[in-house]
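*Asks:* have a look at this prediction, sequence included:
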Amino acid sequence: MHSSLRARTAAFAVLLALVVAVVFTVVSMMLVRNTLLDQVSNQARSDFSNQVVQAQYSLESADASENERYQQLVASVASSMQQDGAANLVGVYLWSRSTSGNAIVPISTEPTFAPLISDEMRSSVAGSTDGSVFYQPVSLTVDADTAGPPGAVLGTILEFGPVGDLELFALFSFATQQESLGRIQLNLAFVCLALSAVMGVLVWMVMHSIVRPIKRVAATAETLASGDLDARVVEDRRDEIGTLQHSFNEMASSLKQKIDELEDIGVRQRQFVSDVSHELRTPITTMRMACDLLDTRRDGFDPPTRRTVELLSDQVGRFQTMLIDLLEISRYDAGYASLDLVDTDVREPIGMAVEQVAEIAAAKQVTISMVLPNVAVIVRLDSRRVIRIVRNLLNNAIDFSSDDRPIEVRLAANRHAVVISVRDYGVGMTDEQVGHVFDRFWRADPSRSRLTGGSGLGLSIALSDAWLHNGDLRVRSRPGEGTWFLLILPRDPKDGPVPDADLPMDFAGDGMRTVGGFGVSDNGMFELMRQEAR
């Protein structure tokens, strides 16, 4: 990303330098060209004017009395102008304006370019009466396919009494100036390219000096995000980058301080919960014994007292359950939780969990349907924790189940893992609620009457128990379709988590669909048995 930033900036600088250089070159060349043309045009006018004066003097001072002598004199004047003219004088052309017998034959020192003298130019010169000099830019083109160098035709009138006025034209070439202009253009183009390259290198070096410390800050930020709160940036700059380095280190120090404070608060809170839970065990046990004693004698009490004893017994039982859950959570937070692994037929803890919630299910008139293999499925697990997981899932299903459809408990197994499925067809949950289902003390409907009187910790403890087995607890739910939990347990937790591809079944996508099948997988055959509990 940083290299790309440097490259983009350098490319932009080169492009900008090229644009500026091209604009500068075009403007400069226009100014140079105009200035050069003005100079050579003025010089050509000056040279031509001097030659006109000299030619006029030669004609006036000559002594010629015959037509042939007139022709020779005019030819001599044209030849002198050609020889004595400037180096860029291409040709001299003379025409007689007289139509009498004394008219001279047109003279041309370079007949090749005679057609460049246009009729308009000749008309302008012919119509002149005051000896003005006329100027016309031309291109010295020999044929139509080849563009020649620029030039100019200058024309005026020479007075020659014996034969009348003469039309004088001179053709000048600007080829040398054009070559100079081309060299200037080539030099400017080279300077533009060199300037752009230098600009790109300079920008690259400047960006490198800026990006390199920022890259170090980014790398340190990644290290800090990975958990190394002692990571710091070396403060080796005194500019804005140095301010960034100092600010980052200040932020990292403040963040470490806040995290340390939060961790200390968390430790104290967990310790407080653990201490309070342990301290409450003795009074709760005493209260439980007292309630049991009262409960054995409640038949001798009057109805209001009997009802009071029942309520007291229920609430003490709920309090005791919550206390047990808090103690379990404190063990997980403190890192003291451990497994008592024994090779067990996984059908047994499932059946025991169903038996433990049977009375609650009967009170709510909810049917629990078990579909289990009719062969033993031996798994290395902690039965107490698996019973608790399934019991918590069943309690949750009973609270939110539908009265007309049973809760389904199924088992899928292969040589890698077992998957226990608990599904109800009750009210279901939204995606947002599913995201909080394992949060501590969270309930999908706090106002709902709950026969189980849960503490809000059951599913959180169930997920922790599953993780302790190197397994997982997954859930899917849709409003109106119910909720579906899959408890994934490896055959041996010591082998580590089982990849999803090796599971006997799993959820397919985000919907209420699964891949795989229930039962014991053996070459695609499944053996099942069905039980129902009310």
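*Replies:* Looks like it came in fine.
*Asks:* from here on, contacts and neighbour counts on C-alpha atoms
*Replies:* OK.
*Asks:* okay, buried residues for stretch 72-82 please.
*Replies:* Residues of stretch 72-82 classed as buried: 73-75, 77-82 (neighbour count, 16 or more other CA atoms under 10 Å).
*Asks:* residues of stretch 254-270 that come out buried?
*Replies:* By 16+ other CA under 10 Å, the buried positions in stretch 254-270 come out as 256, 270.
*Asks:* roughly how far is that stretch from the heart of the chain?
*Replies:* 35 Å (CA atoms, centre = their mean, to the nearest Å).
*Asks:* before we move on, back to that, and the buried residues of stretch 72-82, which of them are in helices?
*Replies:* Secondary structure from DSSP state H places 73-75, 77-82 of the buried residues of stretch 72-82 in helices.
*Asks:* take this one as well and set it beside the first:
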Amino acid sequence: MKLRTYLLLSSLTGIGVLLICLFVSYSKMLLSIEQFYWLSGITAGVGLFSFILQYVMTRPLERSIARISEQTITIAEGDFDTEVPVIGPREFKLLAEQFNGMSLRLKESFDNLHHSESARRELIANVSHDLRTPLASIQAFVEALEDDVIKDEETFQRYLNTIRLETKRLAGLIHDLFELSSLEAKGELFEPQPCHADELLISTLESFSFHLAEKRLAVEIDLPDKLPAAMMVPAQIKRVLSNLLQNAIQYSPEEGKITLSAAEEGRCLRISVKDEGEGIEAAETTRIFERFYRIDKSRGKNNGGAGLGLAIAQSIVEHHGGEIGVLSTKGAGSCFWFTLPIYSN
């Protein structure tokens, strides 16, 4: 039974009971037959008018419910770009607003689900490719050694060195995947402590002294006389600095310059690593912190890492309650920066 039919039957039943009671009451009164007919006619007319009024007023309710039913079917078919008109009585307006809000949340949930599924497929494809490449190289060189086709000692040692490098590359990729997974699952013990970033910058820079000298890169350090301590896990922030500095060294030209700077910015400490490389296109900067995303789409073994370094850096910084980003202009170098909350007593 439709809601409108149910309401009309309920109204008709109530009116009928009321009319019967009135007619019985009229019959017990000391009324002339003419007065009885007049009162009965007026009562019947009022009852009929009430029924017609009830019939007309329930029409908008029926339409509102029909609209919600139609939109529900539309959503069930997978179309979330739909809204119910917010009209009718207050309760139906509230119902329409709640329905529209539910539809919007469902659309956002399904969009996120589709995005996550696409990201999952891309992640699996990238992991498979980056694992398969060193494994294929190792297999090829091992088979060549097993077949005893290498006779001279120099080539033999070169093959062994290649196997060692590919094994190290494979181990590094697996370590990065494990670290990223641990960070996203918040599985590591996180106990930040006040630490001075200038000491961390110097110690990180010293570990890259060989790579800097190899490309004859100059380093400029821009630090204020007094730098406040920041809340951090030193080993994790050193990993962030190492990733940023490694990228700066990789993309800097020979005899270029890298600038490390730190400054107080509001209630945060901002640390920057600037290089004089080729820079990044504006369209690339929005995706550069994604897992496995690389500006250079080629996948040769000499084209850098697996594209996990910046994703790991982002996870660490955000876990500390900071932000990370890049300022870059194509042909004018890049400046990677991140912030950390300042220690306050």
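*Replies:* Done, it's in. It should be emphasised that the depicted structure is a prediction, and the values quoted were computed from it without experimental measurement.
*Asks:* and the TM-score between these chains?
*Replies:* With the length set by TM-score structural alignment, normalised by the length of the second structure, the two chains reach a TM-score of 0.58; 240 aligned residues with a CA RMSD of 4.2 Å.
*Asks:* from Trp95 of the first structure, how far out is whichever residue in the first structure pairs up with Glu254 of the second structure?
*Replies:* When the first structure is aligned by TM-score structural alignment, Glu254 of the second structure is paired with Asp403. Distance check for Asp403 of the first structure against Trp95 of the first structure: by CA to CA, to the nearest Å, it reads 125 Å.
*Asks:* what do you get for Val409 of the first structure?
*Replies:* Taking CA to CA as the measure, Val409 of the first structure falls 122 Å from Trp95 of the first structure.
*Asks:* show me what contacts the closest residue to the match of Glu254 of the second structure other than its chain neighbours?
*Replies:* Nearest non-adjacent residue to Asp403 of the first structure, counting by CA to CA, 6 or more residues apart in numbering: Val366, 6.1 Å away. By CA atoms under 8 Å, 6 or more residues apart in numbering, the residues touching Val366 of the first structure are 398, 401-403, 405-407, 534.
*Asks:* check the burial of Ser402 of the first structure by counting its neighbours.
*Replies:* Residues near Ser402 of the first structure, counting by other CA atoms under 10 Å, number 21.
*Asks:* helix or strand: which one has it?
*Replies:* Using DSSP states H and E, Ser402 of the first structure sits within no helix or strand.
*Asks:* and what about Ser369 of the first structure, helix, strand or coil?
*Replies:* For Ser369 of the first structure, the secondary structure call by DSSP: H, G, I helix; E, B strand; the rest coil comes out as strand.
*Asks:* ok, it touching Glu532?
*Replies:* Yes - if you go by CA atoms under 8 Å, Ser369 of the first structure and Glu532 touch, sitting 4.5 Å apart.
*Asks:* settle it for me: which of these two has more neighbours?
*Replies:* Set side by side, Ser369 of the first structure and Glu532 show more neighbours around Ser369, with 20 against 14, by other CA under 10 Å.
*Asks:* who has more neighbours out of Asp403 and Trp95 of the first structure?
*Replies:* Trp95 (20 against 14).
*Asks:* and the helices in the first structure?
*Replies:* 2-61, 67-84, 119-126, 175-225, 240-296, 303-334, 347-356, 358-363, 383-400, 431-434, 458-468.
*Asks:* hmm, back to that, what does the residue nearest to Asp403 of the first structure correspond to in the second structure?
*Replies:* Aligned by TM-score structural alignment, Val366 of the first structure pairs with Leu217 of the second structure.
*Asks:* that match and Thr329 of the second structure, how far apart?
*Replies:* Counting by CA to CA, the gap from Leu217 of the second structure to Thr329 of the second structure is 21 Å.
*Asks:* thanks again, I'm all set now.
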